[in-house]
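Participant: Could you work out the structure for the sequence below:
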Amino acid sequence: MNPAYPPIRDLVLLGGGHAHALVLRMWAMDPLPGTRLTVINPDPVAPYTGMLPGLIAGHYRRDELMIDLVRLSRFANARLILDRATGIDRDARLIHLTGRAPLPYDLAAIDIGITSDLPGLPGAMDHAVAAKPLGAYAARWEAFLARRLAYPRVSILGAGLGGVELALATAHRLQTEGAKAQVTLFDRGDSPLPDLSARARRTVLGALSALGVTLRLGANVTAVGPSSLTLSTGEEIGSDFTLTVTGARPQPWLADIGLDHVNGFLATDASLRTSDARIFASGDCATLAHDPRPKAGVFAVRAAPVLLHNLRATLSGQPLRPFKPQSDYLKLISLGTRSATAEKWGLTVTGPRLWRLKDRIDRAFMDRFGPYPAMPTPPLPSPSTQGLTAFLDQRPLCGGCGAKLGPGALSTALATLPLPQRPEVLSGHGDDAAILATPTGVQVLTTDHLRAFSHDPRLMARLAALHALGDIWAMGATPQVALAQVTLPRLGPDLQTRMLAEVMEEAAATFRAAGADIVGGHSTEGAELTIGFTVTGTAARAIPKHGAQPGDALILTKPLGSGTILAAEMAMAQPDRLMLGEVWAACIAQMSRAQATAAATLAPHAHAMTDVTGFGLAGHLLEMLDGSSCAATVRLSDIPLMPGALELASMGQASSLQPANLAAVSWRMTAPDDPRALLLTDPQTCGGLLAAVPRALAADLLDQLQSQGHDAAIIGEVAAGQPHLTVVP
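Facilitator: Below you'll find the model as predicted:
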């Protein structure tokens, strides 16, 4: 967001369908000043359905047809909320979500797609997979192929165009895998593919026969079992994989929000606006009331520019524009092999060249979400101070712990501070938190804050709270109270109120879950969102950072990699064959995991404990060794890593703080030339606990941690000697 034009209204896009994906890309190239853009989607990636048959047939990799909504939202400077909408309160202008509090909007658009499941068919929800949404289907299909059945039996319910394409793709893939497959296509009707011309229908039915697909018409499936189907005649048919492609079914909640609809599909006027002027709709979940069209992605793609124009026009008080869909469209039907049939205006052509045409069209669409154009950087004024250009050419400043000062600068500054003189202060400058003696034990006091790395203030509040609690848990203390320090970016009054409410609501819930309360704080306006907390806790005794003993085992309770992943996401990296959005979502899930149970398990037995945060595992372990006058060995093969972190580090992605972390420890660390060693100095946000525990107890403690859901591991051991870290493969 350009700080010169603070947002004053909220535009929320529900769903990451084709139309919304294109709107996001076009918005990025020309954002509307004064509007904050938010995207809500349950998954970090959205599939391009046109390439689904090619994926099932084995012609495409999964990553080739997935739109990375995390990268796209970063490019569009939009807030991405990974959640599912369940309803809209139009009077209060609130969108209800599955996993978080309702979200306010000023203007909304809906593009949430459809489903093809059969909720009324006994057993279908448990034993069948729906073709839509695509993501779950693709994952289940790959898992089925991995079983390597010698005689796989696949049943597909619904012999419409989509079902036929998937039956052809399925049969081709299983043949190429060398399986003697039985693929059966069921339909209640007696006339398959009624929307195709007679010639195109004959071509497609011939392709089914050539690939050995059995077509059963007039077949009424009455139940789905774990390995069979039951027909209305009582006949039972074996099925190892059952797919439902029975036509479009809208998300049920759309019919319950008081908008005009046609059988659950939102009815829109020519401008794509629903019966509520503040809500637009497009894609398969909507229908043009005056001019209905088939559920085909081509119409969503064509509607995107009109939708963008009308959203901007509504926000800026300009006239709307009508969407005029074409009367017919080119139907390109994949035939399983690298061949296709094309039909338009009653004309039909078939052959490999048609598949290549479809492939070019599909890849051209996905290329729009490949490398994004770099936004121009304003030139430096001339003259400027020598060295400024080189300084600005460094890695962009990261958020989270990656934005902290390097350990060298910090230790130099702290060296000038006098030692504490008050007798109740039991800690020094290097401890995780201040330790104050009390009549019943100790009170610990810490403070921490995070520079935002996400446009989602609720997410940042939760992570900042958990990050601050880390020091309390690392000392074996019970959280008590917290004070908040919040810096909001410049916003309009309504958005300022909304953002601060989101921050405080989420922070309060997070601290309450940890047994603490927010009792006050301070807020201010600044250049960007920054959230911090001062937290107190109580304990009978504090677990020190020092105190590790030779022979102790080292337990780490979370995998490493958050700094690298967050840096790659902020840089909109595009790793080969790796969906950055999915890597980022998995990283956020790890960061969101509280360490209270881990601390409670380790604290009674730990000789020393700390949390792994900004200085990385190597930096914080060396702090432990310095205070304990010991050495340590860690094994790279035993250190858990977040999915995708190693691949990103190997391609040069790293936090802006990582070089300073490496410089601070490299002279005291012996490590092999191994890309995994790069992640030992990766700054962690909401990192895990690192504990030195008696070797005899380590295995049992690890079992307890893993049973609690922590991805913990024994990564090494403490040894006698001068403080030094030895890293082995």
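
Participant: From here on, just use CA atoms for contacts and neighbour counts.
Facilitator: Fine.

Participant: what about Ala108, is that helix, strand or coil?
Facilitator: Following DSSP: H, G, I helix; E, B strand; the rest coil, the label given to Ala108 is strand.

Participant: ok, Ala720 - how many residues close by?
Facilitator: The number of residues packed near Ala720 is 14, by other CA atoms under 10 Å.

Participant: was I right about it contacting Ala548?
Facilitator: No: under the criterion of CA atoms under 8 Å, Ala720 makes no contact with Ala548, lying 10.2 Å away.

Participant: joint contacts of these two?
Facilitator: Cys630 (CA atoms under 8 Å, 6 or more residues apart in numbering).

Participant: here's the other one to compare against:
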Amino acid sequence: MQNDVPLTRDLVLVGGGHAHALVLKAWGMDPLPGARLTVINPGPTAPYTGMLPGHVAGHYGRDDLEIDLVRLCRHAGARLILSKATGIDRQAHEIIVDGRGPVAYDIASIDIGITAQMDLPGFADHAVGAKPLDVYAARWRDFLDQVTHGKAEPKVAVIGGGVAGCELAMAMAFAMTQAGISPQVTVIEAGPQISGVGPRARAMLLSAMTDLGIGLRLNARIERIEAQQVLLNDQDPVSARFCVGAAGAFPHEWIAQTDLPQKDGFIEVGPDLSIAGDNTLFAVGDCAHMPFAPRPKAGVFAVRAAPILHANLRAALSGGRTRTFRPQKNYLKLISLGGKSAMAEKYGLAFAGPLLWRWKNRIDQAFMDRLDELPVMKAPPAPTQVASGVQEILADKPLCGGCGAKVGGGVLSDALCDLPKISGDVVAGAGDDAAILRTPGGGFQVMSADHLRSIVHDPVQMTRIAAVHALGDVWAMGAKPQVALASLILPRMSAALQARTLREITQSATEVFHTAGAQLVGGHTTMGAEMTIGFTVTGTHPTMPITVTGAQPGDVLVLTRPIGSGVIMAAHMQGSAEGRIVANALQIMERPQHREAEVLRQAHAMTDVTGFGLAGHVRAICLASGLDAELWQSAIPIYPGARALSDRGVASTLMPSNRADAAVAGIEDALLFDPQTAGGLLAAMPRKDAERAIAALAKLGCGGHIIGRLETGAGTITLI
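Facilitator: You can find the predicted model right below:
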């Protein structure tokens, strides 16, 4: 049964830190009716601090330590905005976000961690901070690859002789040793000894570092960092091709520019984790300062704070009472020693050995499993007594969004057969990408309409995709986009949320259509069961627009975008697609294709690949032009991750209908029948023209692939 509780409050989580990840997991298990949840984070994943040294040492792969925020947000019913927060307007209750309009909030929480970017001469140009973790990890992987292939000397400097610096130094030294390389790793510490641990643990760390050949410079003051060395005051330079900053925790600069209460750039919070003097804002993790219980920056406190934060966010949204966070005074430190050995310290006692690494590994794996094992939320059972045919439909997969929710081609064609014959100024009606009308000035106008059932919760991203999708029909006919009318269905929500959502949609649509040279001139909006965004678009062409009927024997087929978005979105709905795969596909889908259309406007025939899949749209050109098509499987671009998902049996709900309607014998590749949302342009043109077009597209940073050729025939498609 459709949940008809109206949305009335916006909760925004800024950052994908450990506490917020746990809140997302809990929220998905028990969402608060009426609250709309948004997460703002620069990337689709967030690294888990505890496994970073193991990843650097080579014990874990990249995927092992990354928290998949895309899957977590799908589980929680949250929209995920992949961008950086750059400010907060507390008067307007808005988060300022890079690259898009502000995001309004009623309640917000900040969990953005810290940075290790140091204010040292040359650091920005020749070093990398150990935090943010994902940036450092990527830079380290690149450096290790260069060292392994003899393109860089294995010389590393680590600035900071605390636990983090020593741990990373040992991990990097171990990784290079395992690759058969003799590393030269040096830890540079400003103080007289390794900090952050007691005497016994310090002795163990020194012993482990000595075994790995790591050098230690104490009482070292850095003068300047250069491309190949770190210059020290009153000491010899440290030769380094890779320099890492791990000396202390530094707040993100944009926080200091806000009016938030702060302590040395860290956000001050009270015992309930709300920001001092503002019960609509919360902060947690390393970016927060707890004056009621000062603690070092450690992930353990963020994990322990998560249940309190979750409860207090719900209370703030619903008018309930908040709870107090009481962090433990002492905590167990588990420190990796490079190889599969670790040291434990608590209450001044310290022990080391392989068993402790196995214990640490078990703790870390359990944390990641907790965020990775997301239960499938079952739909309520159907009524016991239903009309014939209901059970068969309900037994199918959940209805896909985007073009995967279209009516099958066969059903649609049958319905369109009953339309009256075109007359008057109408040159072409149903059957091509858009209707074609003569204009009084002697030119032509094309007109099309499209709408999409939501595939993501973010109205901005969904609007961009829907606008690009609708414009595809105009671009495919070589026409210049002219005007657009919006057709919107919003979920039931309060007037305040309606205003916020419509502002986001209108601004996003205006940007896309302006880029394409068109204007958004109005539309119609209603409320319904779920968000649906569509546009009616028109375009102009001085001569007869490109249709699917003009292809000629000997033409080759050019495709501008990969296929496989349908299977990726289907897997996303099921919670089985990796976040990076989903984010990459969505990023391509929301990108306008006006430059591709301009380059291809001399094509003999053109269409856009959408709901009926590549095979269906190739066949449309073949049938209209009296040709056969030969497709080259190895030349067809495919979205990363789509092939593996398809081979596992993941498919859009429209795919079986596409396969049946295409009537293509002998083609077993399901991806050719995969419905595409905001898919690529498919053009038929002479080979020489195609090669010139692909070269021109490459100069513009656009894609283009010759995927097959056309010959005289009757609509047969073969795949070789």
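
Participant: How about the contacts made by the closest residue to Val45 of structure 1 other than its chain neighbours?
Facilitator: In space, and not counting its chain neighbours, Val45 of structure 1 is closest to Asp68: 4.6 Å by CA to CA, 6 or more residues apart in numbering. By CA under 8 Å, 6+ apart, Asp68 of structure 1 lies in contact with 44-46, 369, 579-581.

Participant: Superpose on structure 1 and give me the mean offset of the longest strand seen in structure 2.
Facilitator: In terms of residue count, the longest strand belonging to structure 2 (DSSP state E) is strand 480-491. Its aligned residues in structure 1 lie a mean 0.8 Å from strand 480-491 of structure 2 after superposition (mean CA distance after the TM-score superposition for structure 1).

Participant: And that strand, what does it pack against?
Facilitator: helix 459-476, helix 495-516, strand 519-528, strand 532-541 (3 or more CA pairs under 8 Å, 6 or more residues apart in numbering; DSSP states H and E).

Participant: Just give me the mean distance for the second one relative to structure 1.
Facilitator: When structure 1 is overlaid, helix 495-516 of structure 2 sits 1.2 Å from its aligned residues on average, using mean CA distance after the TM-score superposition for structure 1.

Participant: what angle do that helix and strand 532-541 make?
Facilitator: Interaxial angle, helix 495-516 of structure 2 versus strand 532-541 (axes from the mean of the first three to the mean of the last three CA atoms, to 10 degrees): 30 degrees.

Participant: what range in structure 1 matches helix 495-516 of structure 2?
Facilitator: Aligned by TM-score structural alignment, helix 495-516 of structure 2 falls on residues 493-514 of structure 1.

Participant: ok so, going back, okay, the helices and strands packed on strand 480-491 of structure 2 in a markdown table with mean neighbour count and distance to Leu557 of structure 2 next?
Facilitator: Below are these laid out as a markdown table (neighbours: other CA atoms under 10 Å; distance: least, CA to CA, whole Å):
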| stretch | mean neighbour count | distance to Leu557 of structure 2 |
| --- | --- | --- |
| helix 459-476 | 28 | 14 |
| helix 495-516 | 18 | 24 |
| strand 519-528 | 14 | 31 |
| strand 532-541 | 25 | 23 |
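
Participant: between those, which one is nearest to Ile563 of structure 2?
Facilitator: Taking CA to CA, helix 459-476 is the member of those nearest to Ile563 of structure 2, at 14.2 Å.

Participant: quick one: the closest one to structure 1 mean distance?
Facilitator: Compared with structure 1 after fitting, helix 459-476 of structure 2 deviates on average by 0.8 Å (mean CA distance after the TM-score superposition for structure 1).

Participant: any idea of the angle that helix forms with helix 495-516?
Facilitator: Using the same axes, to 10 degrees: helix 459-476 of structure 2 against helix 495-516 is 30 degrees.

Participant: Gly613 of structure 2 corresponds to which position in structure 1?
Facilitator: Checking TM-score structural alignment: Gly613 of structure 2 goes with Gly616.

Participant: cool, Pro383 of structure 2 as well?
Facilitator: Pro383 of structure 2 maps onto Pro381 in structure 1, by TM-score structural alignment.

Participant: Ala179 of structure 2 too?
Facilitator: Counting by TM-score structural alignment, Ala179 of structure 2 lines up with Glu177 in structure 1.

Participant: Can you report how many residues neighbour that match?
Facilitator: By the criterion of other CA under 10 Å, Glu177 of structure 1 has 15 neighbours.
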